[in-house]
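> Dropping a prediction and its sequence here:
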Amino acid sequence: NGVGGWRSAARWGAASALLGLAVLRAFVSDSPRAAHDPQNPVRQSTLASVPPLRGSSSALWIEAPLRAVRIVRAVLAANVLPSLRSILTSGTFWIVAVAHAGGAMVRSSDRILGTYLSDTSGGTVPDERAGGLTVFLSLGILAGLAVGGGTFTRLAPYPRLRKAMVVRLYILAASMCYALSFLAVPWVRSAVGSPGVVTMLQVLAACGMGAGVAVQDYIIPPIVGATFGTDKGLYAAYTDGVSYGVGSFVWRVVGGAVEEGNPQ
């Protein structure tokens, strides 16, 4: 039944997450020197700057919380605030983060892609099948990484060619977005004549849309993040945060348009 199917999907999802965690734990190191070595550790000198506990045991319940507050303040001053300042005052970070919003929106569009396919199919694509068709967006991203990622790496000595490649990929992604919008127009679907052909074209457009943002979404941010040294983890987190923040405003507008529109 439906409940059993969802339970099975949840079990497979949990198992795949645990497998990924095990692979990262076993084979991915935190630094080039050692496994599980923090990139921006709290230095002993920072902790030593906080006076140790003194006094009678009856006063420890007052002094211990105060020392904990001093430690937190010392860590904020020595580790957190310098890292935040390094990230948030960088123009490169803001350029990449805002540009990353487009890729983040495409990557998260699978949440509404199934609804789009179902609503624009004229009843020929049931909801459960439409949800499964969203996998082609992920397949497009994988194809983009497999093909475009290798090409982007080989073009490392040629920055201008890399830039031209990224521009072409953005054009591809934008074109596929426009194709999806046109394929939702009733007279376009009527002109094509076959709902199955329309669905096939929509799936291909979704696949191309994913391929068009794969390099920008998964390859360029880590390359830029490597220039931030020990702050690259914070850079990655804030890049995603800014991109999803920008994307949320766009999704709010799109969501309102979809809610008020008539797909048929």
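Looks like it arrived, so ask away.
> Every contact and neighbour count from this point should use C-alpha atoms.
OK.
> Show me where the stretch 1-150 of the chain has its helices.
2-27, 44-48, 60-75, 81-88, 91-108, 110-119, 127-133, 135-154 (DSSP state H, counting those that start in this stretch).
> And those helices: which comes nearest Val224?
For Val224, the closest of those is helix 91-108, at 8.2 Å, according to CA to CA.
> tell me what the closest one is packed against?
helix 195-218, helix 232-260 (3 or more CA pairs under 8 Å, 6 or more residues apart in numbering; DSSP states H and E).
> would you list the ones you listed in JSON lines and tack on distance to Leu84 and mean neighbour count?
Converted to JSON lines, the helices and strands packed on helix 91-108 look like this (distance: least, CA to CA, whole Å; neighbours: other CA atoms under 10 Å):
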{"stretch": "helix 195-218", "distance to Leu84": "22", "mean neighbour count": "23"}
{"stretch": "helix 232-260", "distance to Leu84": "8", "mean neighbour count": "15"}
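> Using CSV, lay out these together with distance to Gly2.
Formatted as CSV, those follow (distance: least, CA to CA, whole Å):
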stretch, distance to Gly2
helix 195-218, 25
helix 232-260, 26
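> how far away is Ile223 from Tyr235?
Relative to Tyr235, Ile223 is positioned 11 Å away (CA to CA, to the nearest Å).
> try this one next to it:
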Amino acid sequence: MKKLMLFIIVLALIVGCSSQKGNPEEGSEISNPFTPKPNFINEEGTTIEERFLLPEGFERLEVEEGSFAAYLRRLPLKAHGTKVSYYDGRTKNKSGVYIGVVDMDIDDRDLQQCADAIIRLRAEYFYERGEIDKIHFNFTNGFRADYSKWMEGYRVSASGNDVKWVKTAEASNNYDSFKKYLNIVFAYAGTISLENELMAVAVEDMKIGDVFIQGGSPGHAVVVVDMARNETTGEVIFLLAQSYMPAQETQILVNPMDEYLSPWYSLSFGETLRTPEWVFNRENLKRFE
């Protein structure tokens, strides 16, 4: 009889615990662990546009052929599953950060970090189009470094905060010289200078190529590389890319705020945008003029 009573008491406790776990507080949702997450990845895709599929009902925003937006959307990607490499050859094995790697070389020095990667993309776009006069970036002290000046054989001479051009080389416009120019920019520019160089833009007016940036030491910056809209609901989504510290390959970010939308982000993200390695505010969105 005692054994029977003990069994009844234990059974009642088990049922009671199960009942509590199965009845969450009013207004909360029960997550279904068996609901599969959407797969927005085409593993055979070789560009951002081809690799990242859209949620149902969405269409990519139309962009002008030959524009910076079109360039970013068609950035080449390394094979699906490739790990990000640091400048020194080490691998970034951090999970929950990126879902794709841009197929673009980095130097073997710790130079091409977050703001630098965005500068690199902008410069590569204009270099590819032969629009040399549009390749210019400011150093942190305000000095404007024009690639057209570098092409003429002028080099940067820095003494403390005093920076000037000095003619020390032959005129050249080959790709190797262009890369050396970029390394100088990377060394003297950063999130502080790039933030000051860009103009503020409202999140509602976001375009591909816009940058979320917080200047500082350290600061951080990510760039919008693709966008799409649901014409029925009006919802807009976007993809982000970044480099980080130490210098590393540019990567397409996952969305830590919504695993069922990732790697896409919704424009309706609220007051703060949480990315895998940094949190931005709505006011941090900027644009190249």
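Nice, thanks for sending it over. All of these numbers come straight from a predicted model, not from anything done at the bench.
> Could I get the TM-score for this pair?
TM-score of the superposed chains, computed with TM-score structural alignment, normalised by the length of the first structure, equals 0.26; 106 aligned residues with a CA RMSD of 5.5 Å.
> out of the helices and strands packed on helix 91-108 of the first structure, nearest to Phe152 of the first structure?
helix 195-218 (7.8 Å).
> that older thread, reformat the helices of the stretch 1-150 of the first structure as CSV; add distance to Thr239 of the first structure and mean neighbour count.
Output for those, formatted as CSV (distance: least, CA to CA, whole Å; neighbours: other CA under 10 Å):
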stretch, distance to Thr239 of the first structure, mean neighbour count
helix 2-27, 22, 11
helix 44-48, 28, 11
helix 60-75, 23, 14
helix 81-88, 10, 15
helix 91-108, 5, 19
helix 110-119, 21, 19
helix 127-133, 29, 16
helix 135-154, 19, 18
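> before we move on, back to that, quick one: closest of the helices and strands packed on helix 91-108 of the first structure to Ala97 of the first structure.
helix 232-260 (4.7 Å).
> for that closest one, the distance to its chain's centre please.
Relative to its parent chain, helix 232-260 of the first structure has a centroid offset of 10 Å by CA atoms, centre = their mean, to the nearest Å.
> which helices and strands sit right next to it?
Using 3+ CA pairs under 8 Å, 6+ apart: helix 232-260 of the first structure touches helix 81-88, helix 91-108, helix 220-225.
> What about Ala69 of the second structure, how many residues nearby?
As a burial measure, Ala69 of the second structure scores 21 neighbours (other CA atoms under 10 Å).
> Does it lie in a helix or a strand, and which?
Using DSSP states H and E, Ala69 of the second structure sits within helix 68-73.
> Name the next helix or strand downstream of that helix, please.
strand 84-85.
> ok, the residue nearest the centre of the first structure to Ala17 of the first structure distance?
Centroid check for the first structure by CA atoms, centre = their mean gives Ala104 as the closest residue, at 5.2 Å. With distances taken as CA to CA, Ala104 of the first structure is found 21 Å from Ala17 of the first structure.
> before we move on, what about Gly131 of the first structure?
For Gly131 of the first structure, the distance to Ala17 of the first structure - CA to CA - is 21 Å.
> in the second structure, which helix has the most residues?
helix 2-21 (DSSP state H).
> so Ser154 of the second structure makes contact with Val166?
Careful, residue 154 of the second structure is Tyr; it's not Ser. Yes. Between Tyr154 of the second structure and Val166 there is a contact at 5.2 Å, judged by CA atoms under 8 Å.
> Of these two, which one has the most company?
Neighbour tally, Tyr154 of the second structure and Val166, criterion other CA under 10 Å: the higher count belongs to Tyr154, 18 against 14.
> burial count for the closest residue to that one other than its chain neighbours?
Spatially, and ignoring its direct neighbours in sequence, Tyr154 of the second structure is nearest to Lys167 (4.1 Å; CA to CA, 6 or more residues apart in numbering). By other CA under 10 Å, 14 other residues sit near Lys167 of the second structure.
> Have a look at the second structure and report its longest strand.
strand 220-230 (DSSP state E).
> my guess is Leu180 of the first structure meets Gln202, correct?
Yes. Contact criterion CA under 8 Å: Leu180 of the first structure and Gln202 qualify, at 5.9 Å.
> mind checking how far Phe27 of the first structure is from Ile220 of the first structure?
23 Å.
> So Arg107 of the first structure sits against Gly212, correct?
No. The criterion here is CA under 8 Å, and Arg107 of the first structure misses it with Gly212 at 10.8 Å.
> Would you mark the buried spots in the strand or helix carrying Ile252 of the second structure?
Taking DSSP H and E as the criterion, Ile252 of the second structure maps to strand 251-253. By neighbour count on 16 or more other CA atoms under 10 Å, the buried set for strand 251-253 of the second structure is 251-253.
> which of those residues lies closest to Leu11 of the second structure?
So of these, ranked by how close each gets to Leu11 of the second structure (CA to CA), first place is Leu253, at 48.4 Å.
> Pull the number of nearby residues for Tyr170 of the first structure.
Residues near Tyr170 of the first structure, counting by other CA under 10 Å: 21.
> so it makes contact with Ala211?
No. Taking contacts as CA under 8 Å, Tyr170 of the first structure lies outside contact range of Ala211: 9.8 Å.
> Need the overlap of contacts for the two.
Taking CA atoms under 8 Å, 6 or more residues apart in numbering as the contact rule, Tyr170 of the first structure and Ala211 touch no residue in common.
> picking that back up, quick check: what element follows the strand holding Ile252 of the second structure along the chain?
That would be, after strand 251-253 of the second structure and using DSSP H and E, strand 265-266.
> Quick check: buried residues in the helix or strand following that following strand?
Beyond strand 265-266 of the second structure in the direction of the C-terminus, DSSP H and E gives the next helix or strand as strand 272-275. When burial is assessed from 16+ other CA under 10 Å, strand 272-275 of the second structure yields the following buried residues: 273, 275.
> Pull out the buried residues from the next helix-or-strand element following strand 272-275 of the second structure.
Sequence order places strand 278-281 as the next helix or strand after strand 272-275 of the second structure, per DSSP H and E. By neighbour count on 16+ other CA under 10 Å, the buried set for strand 278-281 of the second structure is 280-281.
> helices or strands next to the very next helix or strand once past strand 278-281 of the second structure in the packing?
Next in sequence after strand 278-281 of the second structure, counting helices and strands by DSSP H and E, comes strand 285-287. The contact analysis (3+ CA pairs under 8 Å, 6+ apart) places strand 285-287 of the second structure against strand 199-200, strand 211-214.
> rewinding a little: correct me if wrong: the residue nearest to the centre of the first structure contacts Ser243.
Yes. Counting by CA under 8 Å, Ala104 of the first structure touches Ser243, with 6.5 Å between them.
> residue boundaries of the strands in the stretch 101-250 of the second structure?
136-138, 144-146, 154-159, 162-167, 199-200, 211-214, 220-230, 236-242 (DSSP state E, counting those that start in this stretch).
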